[in-house]
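# I would like to see how this sequence folds:
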Amino acid sequence: MTTKAYAALLRGVNVSGHKKVPMAELRTLLTGLGHGDVRTYLQSGNAVFTSAPGDEKVLAAQLEQAIERHFGFGVDVLVRDHAYLKAVADACPFPAASLEGRQLHVMYFSEPVAASHLAFLDAASHLPDEFRLGDRALYLYVPDGLGRSKLAEALMKAAPVKGVVATSRNWNTVTKLVELTRPQPS
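Okay, the predicted model is just below:
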């Protein structure tokens, strides 16, 4: 059977004691859904698994339902395959190799977001922080880190695009997920 590697990105888990999802239990849930080679990365809701090639939205919905049943609360999940994760990393408009991981973030979206949705932001007033839209992703460059960024704060306060789930990862996690989902030689 042909399998494909995916990353599951859980939104808003294990932050300040809210929506606790122990990674061992997440691995058990994914294995129970029939996925193989299940691994987690950090405690912030990153899991990698293999599965028969399928629809990422269906895989995400299955995991969301399993989390709801097991933990009793809802969690938004995005599932992305290696090709997408690598394409997002390769398309980074900022000099990632010369930056610290905390200075560069990718906000992954469940659907495309039009530039017009972010037109309210006065980019010049947030310099040196910058952002660029990509394929269902937003690249965020914050030289002083996310916690000090007024641009990040403005993006978080922005009215969400109806029906679009967003979750953010720093550049170290972005590149690690590319590595962990890389196809293994047979």
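# can we go C-alpha only for contacts and neighbour counts from here?
Fine.
# so where does Leu78 fall, helix or strand?
strand 77-81 (DSSP states H and E).
# this one as well, want them side by side:
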Amino acid sequence: MTTYIALLRGINVSGKKKVPMAELRNMLTNMGFLNVKTYIQSGNVVFESQEESTAKLATSITKNIQITFGFEVPVLVKTRANLEKIFNDNPYTNAEAIAQKQVYFVLLKNPPELEFVEAFSSEEYVNEEFKITNSCVYLFCKTGYGKAKLNNNLVERKLKVESTTRNHATMVKLLEISS
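Below is the predicted model of the structure:
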């Protein structure tokens, strides 16, 4: 049995794509997943499964959300071990920046192509720093994520890879509840 974290993108934002967490937990339990837990309303789910393919899990969850809730939601699935590695590889570890909610993780569904990484890496953004890896774009937004030019949509557009963003505190909590 492997512990996974599913990250749903763009649900329960401004009253759109409403997915009640209790209903999501029920749906996932009915799919055969064990120890299903959710964290906050923005689509963070921890569960256990015997399935070994994160891609198959993501496809299955996406399909079941479409059937259950009537709309498509991008779903990214990581193993707990993979999420822990992404967290530990974060280059932005300044305690003050973390406390001021300036550190973000743009989790990538697939590794980006080298040509897109090279082109994006050469760009600069005022008051913002970033580091691109195969599984995450780490963001340090000195004036906060809400004011940042570097956001999930920009990363997806530049790297041509589906992604979803979580802050440092959410990453810590997901690792904690998936232990």
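# For the strand holding Leu78 of structure 1, name the packing helices and strands.
strand 4-10, helix 56-71 (3 or more Cα pairs under 8 Å, 6 or more residues apart in numbering; DSSP states H and E).
# Which among those is found nearest to Gln103 of structure 1?
strand 4-10 (20.0 Å; Cα to Cα).
# where's Val81 of structure 2, which helix or strand?
Not Val; residue 81 of structure 2 is Ala. According to DSSP H and E, Ala81 of structure 2 maps onto helix 80-88.
# Would you check the span in structure 1 matched by that helix?
In the comparison with structure 1, helix 80-88 of structure 2 aligns to the range 82-90 (TM-score structural alignment).
# quick one: buried residues of that stretch?
His82, Leu85, Lys86, Val88, Ala89 (16 or more other Cα atoms under 10 Å).
# Equivalent analysis for stretch 158-178 of structure 1, please.
Result for stretch 158-178 of structure 1 [16+ other Cα under 10 Å]: buried residues Val165, Ala166, Thr167, Ser168, Arg169, Asn170, Trp171, Thr173, Val174, Thr175, Leu177, Val178.
# Name the nearest residue to the second one, sequence neighbours excluded.
Yep, that's Ala166 of structure 1 we're talking about. Closest residue to Ala166 of structure 1 apart from its sequence neighbours, by Cα to Cα, 6 or more residues apart in numbering: Phe109 at 4.5 Å.
# Tell me the counterpart of the one you found in structure 2.
Matched to structure 2 by TM-score structural alignment, Phe109 of structure 1 sits across from Leu108.
# need the contact list for that match.
Leu76, Asn134, Ser135, Cys136, Val137, Val161, Glu162, Ser163, Thr164 (Cα atoms under 8 Å, 6 or more residues apart in numbering).
# switch the cut-off to 6 Å
Leu108 of structure 2 sits next to Ser135, Cys136, Ser163 when contact means Cα atoms under 6 Å, 6 or more residues apart in numbering.
# Which residue ranges of structure 2 form helices?
Remark: helices assigned in structure 2 by DSSP state H are 21-30, 54-69, 80-88, 95-99, 114-121, 152-159, 168-177.
# Can you give the contact residues for the strand holding Leu78 of structure 1?
For strand 77-81 of structure 1, using Cα under 6 Å, 6+ apart, the contacting residues are Tyr6, Ala7, Ala8, Leu9, Leu10, Glu56, Ala60.
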